[in-house]
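Generate a structure from the sequence data that follows.
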Amino acid sequence: MNKVFLHIEGLAVLVLSLYFYGYSQFSWLLFFILLLAPDISMFGYLINNQIGARLYNLFHTFTIVIIVIFCGLLLENQTALAIGLIWSAHIGMDRMIGYGLKYPTDFKDNHMNRV
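So this is what the prediction gives:
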């Protein structure tokens, strides 16, 4: 049951991110170009599993995203706000389909399931 809630939570984050992105009238071209950008962090796995997991998790937690969105709002920086919303949409999309934070054992091991 908890796994279902994590998927629903991911869907909610994705939908809200899309809503606020559209509401702000940001470029949809930019959205689709940057949507998968956080997955560049997977290149850390070329070094080893531990560095790969740490780098991936850094780019796939909401902590930095919330700071980017907050700074965008506080400083009225539309670019930061757009990037933060795209980034949160990416994380929400990942959670919705079952990709979670990685364990250092293997790329397939994450907090939601073994993919």
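
Could you use CA atoms for every contact and neighbour count after this?
Will do.

Setting the sequence-adjacent residues aside, check what's closest to L34.
Closest residue to L34 apart from its sequence neighbours, by C-alpha to C-alpha, 6 or more residues apart in numbering: I86 at 6.9 Å.

Kindly report the same for Y56.
The shortest distance from Y56 to any non-neighbouring residue, by C-alpha to C-alpha, 6+ apart, is to S41 (5.0 Å).

Number of residues surrounding that neighbour?
18 (other C-alpha atoms under 10 Å).

gap between it and V13?
According to C-alpha to C-alpha, to the nearest Å, S41 stands 21 Å off from V13.

And this one, please, so the two structures can be compared:
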Amino acid sequence: MRSVHTVQRIEAAAVVLLSVIAAVAVYPRWWWVILAAFLLFDLSMLGYARSAAAGAVSYNAVHNYAWPAASASVALTTSSVSPTLSTCAGVLACAWAFHVGVDRTLGYGLKLPSAFTHTHLGKIGGHGERRK
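Predicted coordinates for the structure are as follows:
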């Protein structure tokens, strides 16, 4: 099981790298937004103020690749109609994918409803399942 988690972390690191490359190549004047907006996506953790289950739902709703993909789709489909919207959506897609990728690379996976530290990548702060 440990090797699967390692592969998922390597994939996430690739997303981080591709997000930075895309931001610098496509939006050279706006690349810094991916760093400036980094903590914005962690506002989704406010659900943990209510309960671990509510926190897991709010965190997982934001910390997945579906929304950056949707934002990238908006960027691609609006480039000729509205360059401003396209740029905003593209920068948002890069920033969002960057954030999710960094979290996953560091082991902050999708949350399980039992506790913040329980994720699909194993326990945060632990070493997941150990080999015997």
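
Quick check: the residue nearest to L34 of the first structure vs L74 of the first structure, distance?
18 Å.

contacting residues for the residue most central in space within the first structure?
Nearest to the geometric centre of the first structure sits I91, at 2.4 Å (C-alpha atoms, centre = their mean). Applying C-alpha atoms under 8 Å, 6 or more residues apart in numbering to I91 of the first structure gives the contacts 10, 14, 60-62.

Show me where the second structure has its helices.
2-26, 33-36, 52-62, 66-77, 83-105 (DSSP state H).

rewinding a little: run a quick check on the residue nearest to Y56 of the first structure versus F59, I expect a contact.
Yes. The pair S41 of the first structure / F59 is scored as a contact, 6.7 Å apart, by C-alpha atoms under 8 Å.

Around A12 of the first structure, how many other residues sit close by?
Other residues close to A12 of the first structure by other C-alpha under 10 Å number 17.

what lines up against it once you look at the second structure?
The equivalent of A12 of the first structure in the second structure is A14 (alignment by TM-score structural alignment).

what does F62 of the first structure give?
Checking TM-score structural alignment: F62 of the first structure goes with Y65.
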